[in-house]
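1. Okay, sequence plus prediction incoming.
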Amino acid sequence: MEFKALDFYRNMELLIILPLLYLPYHALQVSPIQVSGLITQSVSLAPTEHLAHPVEEVSWYYTINGTRYRLADFRNQQLIIRHSQFSQRLEVDNSGTRLWIRELRSEDTGSYTAFIVLQGTGQTVDLSFTLTVYEPVPNPDTKVEMEQKTTDWCNFTLHCSAPTKSSALSYSWMYRHKERYQPYTNGTTIHVSLQPESWDEEYLCFIHNPADHKNVSITAQTVCNSTSFRKGTPAGLRHHYLSFILILPLALLLFLAWYMRAMKKRKKGPPSTVHSQLEEVQYIEIHPCQPNRSLQTVYCLEQKPASPREARTQTIYSELQNAHRTSQE
């Protein structure tokens, strides 16, 4: 009786399991694959594991703000783009299971899903991706604050910052000692206290987001041996101070030359009106005046300016004698 009951239960298991083997298989990954991209760059969305069967077709979907859009279809070795936002920016390989997005934009951030149909099995594999598009990390700046310097110690503070308000940036520090970089601490600011035998250390500020990173370094020897660092002096601005010192005298000389030239023009003044009047051509007309009671004839000289703007006339009286009459007398 016990053996008959055992055979009965085994037969029931077979009746339940065997039909399930012929049902269409639908595989769903446990969690989305996180992908990071950089604006204007390219990114690919691809399965992390190899598919056991050839691919028949793939349908890609894009979800943003809770709304799902049909992105593209791959059938018969051809890609058909369905969404205008991604026009001429999509490519595929690996039978459509790897999707390339070129010239990334910030609005491309969202969820992507691929429905992969396997040939001859009726199985469908679902792959989900979460894409986040980031801006490039700007070049960082460092600022040095010298706290205290003695013959035995050099105490200073390093500040690291970037000209952006992006909350996605992370700051971390590393230091190099004896040709090896080692993690130092996280954050934008570090406090350093060194003895002279450790002044060869180099500190590196590392700014990064999931898609990009930048770094800048400064050596302890540069800080501790320099007299130009004061509290709040940016390390990257020392060469600007030197350039300013060199340019300032040149600017002063140019200003002095311009000022002296202006003063000479002011002393010279406008062209003399008297000199211009003297250079003007004068015309004099001589004619007899009213006859005098005496035997002498009086002639009048009337001066007329060449320019019609000079309306005034000047009359000059002069006594002229007749040479013949005088000789007779």
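-> The structure has been received and is ready for your questions. Numbers count the residues shown, from 1 in each chain.
2. rest of the way, CA atoms for contacts and neighbours
-> Noted.
3. How about residues contacting stretch 25-33?
-> Around stretch 25-33, the neighbours that count as contacts under CA atoms under 8 Å, 6 or more residues apart in numbering are Thr121, Gly122, Gln123, Thr124, Val125, Asp126, Leu127, Ser128, Phe129, Thr130.
4. Now render the residues you listed as a markdown table, adding distance to Leu253, secondary structure and neighbour count.
-> Formatted as a markdown table, those follow (distance: CA to CA, whole Å; DSSP: H, G, I helix; E, B strand; the rest coil; neighbours: other CA atoms under 10 Å):
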| residue | distance to Leu253 | secondary structure | neighbour count |
| --- | --- | --- | --- |
| Thr121 | 87 | coil | 14 |
| Gly122 | 87 | coil | 13 |
| Gln123 | 84 | coil | 17 |
| Thr124 | 81 | strand | 21 |
| Val125 | 78 | strand | 16 |
| Asp126 | 75 | strand | 18 |
| Leu127 | 72 | strand | 23 |
| Ser128 | 69 | strand | 23 |
| Phe129 | 65 | strand | 19 |
| Thr130 | 63 | strand | 18 |
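5. How are the helices of the protein distributed by residue range?
-> 2-21, 220-224, 238-268, 273-278, 323-328 (DSSP state H).
6. Let me know which of the ones you listed is the nearest to Ser161.
-> helix 238-268 (17.3 Å; CA to CA).
7. can you pull the contacts of the residue nearest to Lys149 when sequence neighbours are not counted?
-> Excluding the flanking residues, the one nearest Lys149 by CA to CA, 6 or more residues apart in numbering is Asn155, at 6.1 Å. Counting by CA under 8 Å, 6+ apart, Asn155 touches Met146, Glu147, Gln148, Lys149, His191, Val192, Ser193, Leu194.
8. here comes the other one, which I'd like you to weigh against the first:
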Amino acid sequence: MEARMELHRAHLLLVLFISQFPGTAPFPAQDPPKLVNGIFGGSVLFPLNIPPQKRVVEIEWKFSPKVGMPLLIAEFVNGELKRPNEGDRFGHRLEMADETTLRIKGLELEDTGVMDVRVRFATSAILEHSFNLAVHEPVPMPQISHRLISYTADECNMTLQCQTLGKGGLRLSWKMGNPLRVLEGALGWHRLTDTGNELHLSWRPTTSNSTITCLVDNPVDLKNTSVDLFNVCQDADEYGCFSWVRTTMFVGLGLQITIIVLVNILERKDWNQCCAGVDAGIANMAPVGTNKPTKTFYRAHKRSP
């Protein structure tokens, strides 16, 4: 029993002694896949974080797209980046950021996939890394539209709607003030719809916070746009006043046109009646030279001796 314990102690001392020399310690198991987010047209890095005392002999990068077969896209041997097939989808978009970090430039949406990296050391040990690359589109600028529900001097009720033309994967949120902060106060003055893109407000003009901001983001980009509630409610008040003036003008103009039309109709009616009386009088007058008694007298006068 004592001999076995002495042998075990000697083995531990030997392992401890060997581990003091560079390149001889065992490497940790493969790390879980690391998420790398990139923006369309931008660039991403695949860092390996290898200790400087470890001498690297060769690095291989294998890319697996979402659709298609895995492809060996690059090798780093003797300090030089080699491309097994320069005619693949990455073309001239690959370069080394340092001796162990690969960079992809000019990202495309189809670059989304899994990047597997195998590192071979001078000790013949092998270390593997895996990266999940996700390429996102830039976030489009959102737009805020408003719909006024009611307005008084004390309270302005409205609905704000935030719209964006982006595809899925976008997150939308509302904030207030400057600098931006989450919506505060009693829940009675603001309410979000289930989709989150509509915000119902019961805002009091006497409050100091009048700026509401809509933020749209994805893992790599963020855009926002703001609206001033004071201006929205003020415009609504001015629009209401303008609408009343405009309505009054239209009613007055309509009355004037109606009066003019009625006067023209009455004048035309009187004129027609006058003309009808004149025509009747002319019709009752006998034509000159056609009187029958005169003609008879002429004939009787001619026959007398």
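-> Perfect, thanks for sending it. This structure is a prediction, so every number in the text was calculated from the model and none was measured.
9. so which of the contacts of stretch 25-33 of structure 1 comes closest to Arg98 of structure 1?
-> Checking the contacts of stretch 25-33 of structure 1 against Arg98 of structure 1 by CA to CA gives Leu127 as the nearest, at 10.6 Å.
10. Need the counterpart of the closest one in structure 2.
-> Superposed on structure 2 with TM-score structural alignment, Leu127 of structure 1 falls opposite His129.
11. Can you name the residues that contact the closest residue to that match other than its chain neighbours?
-> Among residues not flanking His129 of structure 2 along the chain, Val117 sits closest, at 5.0 Å (CA to CA, 6+ apart). Applying CA under 8 Å, 6+ apart to Val117 of structure 2 gives the contacts Ile59, Glu60, Trp61, Lys62, Glu128, His129, Ser130.
12. Then Val216 of structure 2?
-> Counting by CA under 8 Å, 6+ apart, Val216 of structure 2 has contacts Val139, Pro142, Leu170, Arg171, Leu172, Ser173, Leu222, Lys223, Asn224.
13. go on, Phe40 of structure 2?
-> Phe40 of structure 2 neighbours (CA under 8 Å, 6+ apart): Gly106, Leu107, Glu108, Leu109, Val135, His136, Glu137, Pro138.
14. coming back round to it: now, which of the contacts of stretch 25-33 of structure 1 sits nearest Leu242 of structure 1?
-> Scanning those for proximity to Leu242 of structure 1, where the rule is CA to CA, the winner is Thr130, at 49.7 Å.
15. hang on, the earlier thing: of the contacts of Val216 of structure 2, keep whichever come out buried.
-> Val139, Pro142, Leu170, Leu172, Leu222, Asn224 (16 or more other CA atoms under 10 Å).
16. Can you tell me what the last one aligns to in structure 1?
-> Going back to what we said before, that points to Asn224 of structure 2. Match for Asn224 of structure 2 (TM-score structural alignment): Asn215.
17. Its match touches Phe206, doesn't it?
-> Yes: Asn215 of structure 1 lies in contact with Phe206 (CA atoms under 8 Å); the separation is 4.5 Å.
18. Other residues contacting stretch 48-64 of structure 2?
-> So stretch 48-64 of structure 2 is contacted by 22-23, 70-78, 100-101, 113-122, 129 (CA under 8 Å, 6+ apart).
19. Give me the distance between the two termini of it.
-> Its first and final residues considered, stretch 48-64 of structure 2 spans 18 Å by CA to CA, to the nearest Å.
20. For it, buried residues please.
-> Going by neighbour count (16+ other CA under 10 Å), the buried part of stretch 48-64 of structure 2 is Leu48, Val56, Glu58, Ile59, Glu60, Trp61, Lys62, Phe63, Ser64.
21. Give me the distance between Phe250 of structure 2 and Gly240 of structure 2.
-> 15 Å.
22. Then Glu267 of structure 2?
-> 41 Å.
23. Ok, Arg191 of structure 2 next?
-> From Arg191 of structure 2 to Gly240 of structure 2 the distance is 26 Å (CA to CA).
24. can you give me the strands in the stretch 151-300 of structure 2?
-> 156-163, 171-176, 190-192, 198-203, 211-218, 221-228 (DSSP state E, counting those that start in this stretch).
25. so which of the ones you listed comes closest to Glu95 of structure 2?
-> Here strand 221-228 is closest among these (CA to CA), at 24.2 Å.
26. Please name every helix or strand in contact with that closest one.
-> Helices and strands touching strand 221-228 of structure 2, by 3 or more CA pairs under 8 Å, 6 or more residues apart in numbering; DSSP states H and E, are strand 143-151, strand 211-218.
27. distance between it and the chain's centre?
-> 10 Å (CA atoms, centre = their mean, to the nearest Å).
28. quick one: contacts of it?
-> So strand 221-228 of structure 2 is contacted by 39, 138-144, 210-217 (CA under 8 Å, 6+ apart).
29. How about the most centrally placed residue in structure 1: what's its closest non-neighbour residue?
-> Computing the C-alpha centroid of structure 1 and ranking residues by CA atoms, centre = their mean puts Pro138 first, at 8.7 Å. What sits nearest to Pro138 of structure 1 in space, not counting adjacent residues and going by CA to CA, 6+ apart, is Ala162, at 6.2 Å.
30. For the one you found, what is the corresponding residue in structure 2?
-> By TM-score structural alignment, Ala162 of structure 1 lines up with Thr164.
31. And Leu204 of structure 1, by the same measure?
-> Leu204 of structure 1 maps onto Thr213 in structure 2, by TM-score structural alignment.
32. Number of residues surrounding the closest residue to its match other than its chain neighbours?
-> The spatial neighbour of Thr213 of structure 2 that comes closest, neighbours along the chain excluded (CA to CA, 6+ apart), is Ser226 at 4.1 Å. Residues contacting Ser226 of structure 2 under the criterion other CA atoms under 10 Å number 18.
33. Next: Asp221 of structure 2.
-> 15.
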